[in-house]
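J.: my questions concern the predicted model and sequence given below.
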Amino acid sequence: MSGWRMVTMCQLEARLVSELRHRQLHSAISVQAKLIKMYQGLLRSKFLSDNTLEIGNSNWNHYHRVELPQEPFDTEFYNACTRTFNAIYAQTDEIFNSCGLNSTDEMFGSYTCEKKDENDRSFFQFTDKRTFSSSFENAHNSFRRTLSLHQKKHQQQYGGMEDPDNTVAIKFRVTARLKTGFVGSVLLRLIHRRYQEVNRMVTVWRVFAEGEGEFAALHAAEIGWGILSPVPGVPESTMLRVCAHYIPMNLNNVVAPEQEQLTKQFSGMVVEASTSNAEEIACTFEKLLLNDAEEP
């Protein structure tokens, strides 16, 4: 199976997952709406009769969510991803050849661009290549620690994975205040797995982004590959190469004009969250290498 064929299959699977999530949320919203209506009736009878609550004149706009409880959908998504990891891993070299990351030359840096798949559907591609002054053995150990340590306070780790030594699944939320004044929120579910080879460690991952608030009903998926390997001919140098495909999904296929700007903001927010996460991992990795080098 070609690398692009695998990407297309993952796009289809991500769309099916998105549609499933959309149906689950629609059902939950219907139930929640009935409960809210019932509670509103109770509140009116309790508080308005006492003249203790004023409704409709408040500018209160509180947005604070810390707890991220596990949901049945988490298990469904993570299990679906693990079934595709071996096939995604098998396409690593083909993907890196296609995006120009197969070489170990001195061309370094990160780059994001919009591309088309074999079905002429748009996606964003992020690539990054950098070197570190460290032997591969030391870098390999530090990178494993980096992936384990990179757990922010607001991230929740999912504990039901097979092969937990090499597979990590987390869920976290990013927010931003939009030009409209409202807060846009995106809930991200991320899972990655490590594969150890001779003189090379490969990491593959998948992400499902779920819009909330102003971004409700917007979804996106991401597939990524990372390779840590020694630089040929340079004993104390290690290279990290990354390629990620961000795939926007619109369940209605057509974006209404009034929603186009919101969709662009959502896409930009997810791409920024993804690239920032990759940059943070690389910086943490570099700090660990420096600390290890300073130790006697």
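T.: Yep, that arrived. Bear in mind the structure is a predicted one, so any value in this text is a computation, not a measurement. Residues are numbered from 1 along each chain as shown.

J.: only C-alpha atoms from now on, for both contacts and neighbour counts.
T.: Fine.

J.: mind telling me what element residue 175 is part of?
T.: Per DSSP states H and E, residue 175 falls inside strand 167-177.

J.: which residues touch that strand?
T.: 68, 78, 154-159, 161, 183-194, 273 (Cα atoms under 8 Å, 6 or more residues apart in numbering).

J.: which of the residues you listed fall in helices?
T.: 78, 273 (DSSP state H).

J.: which of the contacts of strand 167-177 count as buried?
T.: Buried by 16 or more other Cα atoms under 10 Å: 78, 155-158, 161, 183-194, 273, out of the contacts of strand 167-177.

J.: tell me which of the residues you listed fall in strands.
T.: 156-158, 183-194 (DSSP state E).

J.: going along the chain, name the helices of the stretch 51-200 of the chain.
T.: 72-82, 85-90, 92-98, 136-149 (DSSP state H, counting those that start in this stretch).

J.: of the ones you listed, which is nearest residue 108?
T.: helix 92-98 (14.2 Å; Cα to Cα).

J.: who are the packing partners of that closest one?
T.: helix 3-47 (3 or more Cα pairs under 8 Å, 6 or more residues apart in numbering; DSSP states H and E).

J.: ok, now with 10 Å
T.: helix 3-47, strand 200-213, strand 219-230, strand 238-249 (3 or more Cα pairs under 10 Å, 6 or more residues apart in numbering; DSSP states H and E).

J.: this is the comparison structure:
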Amino acid sequence: MAAAPAELPTFLQMDSSNKRHLPQHHRVNPIGNAPLDAPLTSSEVSHNETRTRRKEREAARKKNYHHRVKHEREALRQSVVDLANQLEELTRSDGPGSLGCTDLTWKKRAIQQRDQLCRAQAEQLQLLTATKAHAAYINKVCKQVSPLTSDSDTTTGDPRIDALLRGRNYPPFDLSMYRGHAQRVVESYARVDEVFKGFTVMEDGVRNSIKRRELDGQVELLEHLNKFTQPFSFEMTHKELWNLAKFRHRQLDRMDYEGLANAENTIVLRFRLIRQLSTGMLASVLQRYVIHRYKEENRVVIVWKAHSEGEDVFSGMHSDQSGWIYLQPGAQENSTEVGICIRQVPMQFSISTSGDDIIREFHRVLQSYVNEDVLLITTALDKISLENTLKGICL
């Protein structure tokens, strides 16, 4: 092969310093080993830069891939180590001592359950003791008011009362008066929501109030309000209260009227009340009642009208009474909310010669009988409910 002319130095003979002084964008002719003086075009430069960036991205991707593979490999190795340790622990637990550990665990559980059972039995015993004490207290209260809860025998054991009742007869049954009371019961039932409107915010308890006339200061209205909750089911409570509303504790000269229309939900009766006054005198009051029960959805309403007619020293004095009772399921499970409203309007159909003291005494007697009736009915309701509950309790 012929040698290159001497005046044309070859590319191989160029040192590094000469290479650095080549013009920018010049390139070497790969065939002739000589630099080409023609510069690179812009498209060629852009292509080279793109290829460089692509190589850099490819290198970064490979680096990330190798790093991820390495991390996953280390995680798998650690999982193998953890599983091997667990297997070793399970293998050791299958040894002779594992049965003893299991027995110890069950023994601890048995002891805990036994302690819980003992505590529950102790609490049940305390509850039963408290319930029996409550029942004993109610029986004691009933005995204290036993003169008011006599049976149908009109003999009171008090010679003065027996003498007062002897020979005293009822006036004949007044059908027109009964019809008038029955009509007013219907009218009173239409007002039941208005009467108990304030009971939604009223707390449990008893409230007695007296409203007087502005003109002469005389008593216009005596009102008794009572709200309480029975810890017993709604069905049982309203049925028992209806039975108690028959005033079976009032037996002096008692007369019940039967054969009424809708007798299942209607009560018509009359009886006498006798009270010893602060002066030592005895006075009687003739009571006439018309009572009706209304069954609604999730509520039972009992409405009554009563007419009180004074006798003896109370002769000429009268009072009209309106009463409402509602029963509905309480806020707590197996409880019943009970509301009572009783209003008495005293009247005089003749001039009393005994003065204002006897009039005030008449008012006090009527109010005391209202309080006694409410106390006896609620106490008897507690007693009956407790007896039904105690039947299902055993030690």
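T.: Received, thanks. Quick caveat: nothing in here was measured; it's all calculated off a predicted structure.

J.: make JSON lines from the helices and strands packed on helix 92-98 of the first structure and add distance to residue 176 of the first structure and mean neighbour count to it.
T.: Compiled in JSON lines, these are given as follows (distance: least, Cα to Cα, whole Å; neighbours: other Cα atoms under 10 Å):
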{"stretch": "helix 3-47", "distance to residue 176 of the first structure": "22", "mean neighbour count": "14"}
{"stretch": "strand 200-213", "distance to residue 176 of the first structure": "11", "mean neighbour count": "21"}
{"stretch": "strand 219-230", "distance to residue 176 of the first structure": "16", "mean neighbour count": "24"}
{"stretch": "strand 238-249", "distance to residue 176 of the first structure": "19", "mean neighbour count": "23"}
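
J.: okay if I get those as JSON lines plus distance to residue 277 of the first structure?
T.: Listed next are those as JSON lines, based on distance: least, Cα to Cα, whole Å:
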{"stretch": "helix 3-47", "distance to residue 277 of the first structure": "21"}
{"stretch": "strand 200-213", "distance to residue 277 of the first structure": "12"}
{"stretch": "strand 219-230", "distance to residue 277 of the first structure": "12"}
{"stretch": "strand 238-249", "distance to residue 277 of the first structure": "12"}
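
J.: relative to residue 94 of the first structure, which of these is closest?
T.: helix 3-47 (6.0 Å).

J.: so which bit of the second structure is the closest one matched to?
T.: Using TM-score structural alignment, helix 3-47 of the first structure lines up with nothing in the second structure.

J.: again with stretch 275-286 of the first structure
T.: Going by TM-score structural alignment, stretch 275-286 of the first structure lines up with residues 371-382 of the second structure.

J.: what's the mean distance for that stretch versus the first structure?
T.: Superposed on the first structure, stretch 371-382 of the second structure shows a mean distance of 1.6 Å to its aligned residues (mean Cα distance after the TM-score superposition for the first structure).

J.: pull out the buried positions in that stretch.
T.: So for stretch 371-382 of the second structure, counting by 16+ other Cα under 10 Å, buried means 373-374, 376-382.

J.: from residue 270 of the second structure, how far off is the counterpart of residue 72 of the first structure in the second structure?
T.: Aligned counterpart of residue 72 of the first structure in the second structure: residue 172 (TM-score structural alignment). To residue 270 of the second structure, residue 172 of the second structure is 12 Å away according to Cα to Cα, to the nearest Å.

J.: which one's more surrounded, the two?
T.: residue 270 (23 against 6; other Cα atoms under 10 Å).

J.: against residue 316 of the second structure, how distant is that one?
T.: For residue 270 of the second structure, the distance to residue 316 of the second structure - Cα to Cα - is 18 Å.

J.: tell me the helix or strand right after the lengthiest helix in the second structure.
T.: In the second structure, assigned by DSSP H, the helix with the most residues is helix 42-93. Scanning forward in sequence from helix 42-93 of the second structure by DSSP H and E, the next helix or strand is helix 98-144.

J.: quick one: that next one aligns where in the first structure?
T.: Going by TM-score structural alignment, helix 98-144 of the second structure sits over no part of the first structure.

J.: for the spatially most central residue of the first structure, list the residues it contacts.
T.: Compute the mean C-alpha point of the first structure, and by Cα atoms, centre = their mean the closest residue is residue 207, 3.9 Å away. The neighbours of residue 207 of the first structure, taking Cα atoms under 10 Å, 6 or more residues apart in numbering as the test, are 14, 77-78, 81, 169-171, 188-192, 220-224, 246-247, 274.

J.: residue in the second structure matching it?
T.: Aligned partner of residue 207 of the first structure by TM-score structural alignment: residue 306.

J.: repeat for residue 235 of the first structure
T.: Match for residue 235 of the first structure (TM-score structural alignment): residue 333.

J.: mind checking the SS state of that match?
T.: coil (DSSP: H, G, I helix; E, B strand; the rest coil).

J.: that one: what's it in contact with?
T.: 231-234.

J.: give me the distance between it and residue 320 of the second structure.
T.: 38 Å.

J.: that older thread, mind putting the helices of the stretch 51-200 of the first structure in JSON lines, distance to residue 9 of the first structure included?
T.: JSON lines is the format used below for these (distance: least, Cα to Cα, whole Å):
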{"stretch": "helix 72-82", "distance to residue 9 of the first structure": "12"}
{"stretch": "helix 85-90", "distance to residue 9 of the first structure": "10"}
{"stretch": "helix 92-98", "distance to residue 9 of the first structure": "15"}
{"stretch": "helix 136-149", "distance to residue 9 of the first structure": "27"}
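
J.: for residue 30 of the first structure, which of the ones you listed is the nearest?
T.: helix 72-82 (17.7 Å).

J.: could you give the angle of the closest one to strand 167-177?
T.: Angle between the axes of helix 72-82 of the first structure and strand 167-177 is 120 degrees (criterion: axes from the mean of the first three to the mean of the last three Cα atoms, to 10 degrees).

J.: for helix 72-82 of the first structure, packing partners?
T.: Against helix 72-82 of the first structure (3+ Cα pairs under 10 Å, 6+ apart) you get helix 3-47, strand 156-158, strand 167-177, strand 183-197, strand 200-213.
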